[in-house]
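Q: okay, structure incoming, though there's no sequence with it:
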């Protein structure tokens, strides 16, 4: 473990619940691990460009406007579909199966959508491009072009890919996910299963707007839950409202026997700060305590030791936010601004509600006693 990085780990859900949460990128049937590292083999370049977003504009679909005589889902598919792309992740065979490299092979595929047609910027999930040596992007008009990784952020499961051939591109218009309502109709567009089923369209509703998954990357957000069918390969594709605006980035599904229609998307309004940073800098900055968390300190282990549930601090960065506030290795962090936490992903979820430089209150346990301290959040970069 790196003692001088903010280290958060996926916590296995309680066995009695038998929860299986699958990332949707079709690596080996759709299950992959999200690494706390930049994508291998692809340099994050950071362009310095200011992203040109289509947001705050008149919606492309209105009650009396474009295609108003069409069925709503037909209209959405016509409007948003051209912005949706397929992304193929190529890796050396030795990186996947071990042994000598046997040349590049397609390790998995996912989806994405164009947000800036002038500069060729595409949004997708980090787990779609993770480990890539080469990226190929399939466009609405049938072209297949090489993609370059601009920046990736495992802590939010977001990534930006750029293509140089920007002719005849169409960007998606972005909506405001903060105003979504339960029951509101939405459409998911993506490439489940790869090119064979490219730009599959499914419709449903917003089932909830405040879901929390104990899954690295997705744990950073209050996720959108939808019953629109999403499957392996849909990851990175857009969730679109009936006005033709992207409101979410399809990222995960709840997959358990007997359960249907439980897909999850990252809210677009919450994702935008990270998207802009990745384009402009090639990395994203996040608020941090500047500590390392011990993954083996589980609720079961805490019960065995007779200590509180929380996050066991295995190390603090010298001169970092936690050390300045008096937190030491061996402390157990139990709450942030009064919000109780029981594992590292819940800690991430709480911290990402704030900004670098914000002051927060941290509750922790040490030597049989509970303590509170005020702390100014430090900065953690995704690279």
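A: It's in. The shown structure was predicted, so the numbers you read here are calculated from the model rather than taken from an experiment.

Q: okay, CA-based contacts and neighbour counts for the rest of this
A: Will do.

Q: residues contacting residue 128?
A: The contact partners of residue 128, taken as CA atoms under 8 Å, 6 or more residues apart in numbering, are 25, 87, 89, 108-111, 235-236.

Q: just residue 169 next, same as before
A: 82-83, 114, 117-118, 120.

Q: got it, and residue 189?
A: Taking CA under 8 Å, 6+ apart as the test, what residue 189 contacts is 77, 81, 84, 199-202, 234, 237-240.

Q: now residue 91
A: So residue 91 contacts 103-107, 131-134 (CA under 8 Å, 6+ apart).

Q: quick one: buried ones out of those residues?
A: 104-107, 131-134 (16 or more other CA atoms under 10 Å).

Q: widest-spaced pair of the contacts of residue 189?
A: Farthest-apart pair in these is 77 and 234; separation 15.0 Å (CA to CA).

Q: more neighbours: which of these two?
A: residue 234 (35 against 20; other CA atoms under 10 Å).

Q: how close does the residue most central in space within the chain get to residue 126?
A: Centroid check for the chain by CA atoms, centre = their mean gives residue 157 as the closest residue, at 2.7 Å. From residue 157 across to residue 126, the span is 5 Å (CA to CA, to the nearest Å).

Q: second one coming, line it up with the first:
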């Protein structure tokens, strides 16, 4: 995403800044947690199997039910799966006392009657899947990356750009009569310049971001109902919400999502563990559901369902290593339901809802982007620096000051002037919005919320 000083001049981007990723990285000791959104480039699908610890960090992975750390050793198979396997093997080799028992092979008729073949129980979840697929969508995003040239070590400007297409999943929550609400992971839509939703009937529509919560890795996107055909409207339905707080280990679950970007697929398994705590790169933690239902790239933002087809989790990550099998993770729905409700109510940005020229808003500040270098080396907040507040402007009336850093506008995270510029066309003058700013006080930045009533740009231009 481009950086602009004073709103127009390029600059401010750290020339050594790494290319943005699809989301936060998580790492188990010696193993990698992979966020399960897929990347497509040039028509060939690339799946990252390992996340390398480029920054030299590692996460501890624990359970609130079991406070001991999960330890993985190169020479000893001591993961939870290995322990489970050893226990099962031990149980199978315990000598049987008394009459010798011999396993009998079932006849074809007996196997059919019992729903099993060769001793393997076949679980049919097709009815649940049929009723739930209309609530699940595929999400395709486009991200524009920019290569920067360094100019004397002070600032950078774009040298060239290229596009990367990613894939993920989403879940239909409902609508407000004018737009459809879809929940997904924040890392699926982060930095996207465009979003396309593919519904269960194969038809597509453009989407826009309504609200995001980076810490909990959830986002809500909107689709204008006016852009949907009658066929699509009649083929979709809102998901039924379950209760992840009442889950038990061993309970059966179903995962549905856009695996590898190929379209919706279904996997089944059980709840392997609850309250798995994972530390992220910024020091925050996420408490997740662990499941052995297969979770693959492209499943990010997809549904983890209980046996009745109710949403109990949002699929988010998997543990990827050649020695690991069946460790996927989902965000518990009860943990983020209130957050999702709040994000759904944020004004949607996109579609044909831009205000007219005469209603275009006015804030009254001059801004410059804060480079990644300034954030990393000087501890500045990631946001937009206010370097001048115009006298008697809406910003000054609201109490915004020089050197404040704007980090959020009406619930939308902003990191660059361009982020803010993309929001403003959807807010008419006279609208009251909430801005989050960080202000230097007593040697450190303190976050506060400021209420601003936007003015009209037409009143301040000749």
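A: In hand now; what should we look at? All values derive from a computational prediction rather than experimental measurement.

Q: out of the contacts of residue 189 of structure 1, grab the one that's most surrounded.
A: residue 234 (35 neighbours).

Q: what does it align to in structure 2?
A: Aligned counterpart of residue 234 of structure 1 in structure 2: residue 299 (TM-score structural alignment).

Q: is its match in a helix, a strand, or coil?
A: When classified by DSSP: H, G, I helix; E, B strand; the rest coil, residue 299 of structure 2 comes out as coil.

Q: ditto for residue 374 of structure 1
A: strand.

Q: and the gap between the closest residue to it other than its chain neighbours and residue 377 of structure 1?
A: The shortest distance from residue 374 of structure 1 to any non-neighbouring residue, by CA to CA, 6 or more residues apart in numbering, is to residue 361 (4.5 Å). Distance, residue 361 of structure 1 to residue 377 of structure 1, by CA to CA: 10 Å.

Q: which of those two has more neighbours?
A: residue 377 (22 against 16).

Q: hmm, that one is touching residue 321, no?
A: Yes - taking contacts as CA atoms under 8 Å, residue 377 of structure 1 lies within contact range of residue 321: 5.9 Å.

Q: quick revisit: and of the contacts of residue 189 of structure 1, the nearest to residue 173 of structure 1?
A: residue 240 (9.5 Å).

Q: doesn't that closest one fall inside a helix?
A: No - applying three-state DSSP, one finds residue 240 of structure 1 to be strand, outside a helix.

Q: dump the residue contacts of it.
A: 76, 80, 186-189, 246-248.

Q: then residue 148 of structure 1?
A: Contacts of residue 148 of structure 1 by CA under 8 Å, 6+ apart are 42, 134-135, 161-163.

Q: over in structure 2, see which of the residues you listed survive.
A: Compared against structure 2 with both residues aligned by TM-score structural alignment, their matches' CA atoms under 8 Å, the contacts of residue 148 of structure 1 retain 134-135, 161-163.

Q: from those, which land in helices?
A: Per DSSP state H, helices hold no members of these.

Q: got a winner among the residues you listed for most neighbours?
A: For these, neighbours tallied by other CA under 10 Å; top is residue 161, 28 neighbours.

Q: tell me if I'm right that that one and residue 149 touch.
A: Yes - the criterion here is CA under 8 Å, and residue 161 of structure 1 meets it with residue 149 at 4.6 Å.
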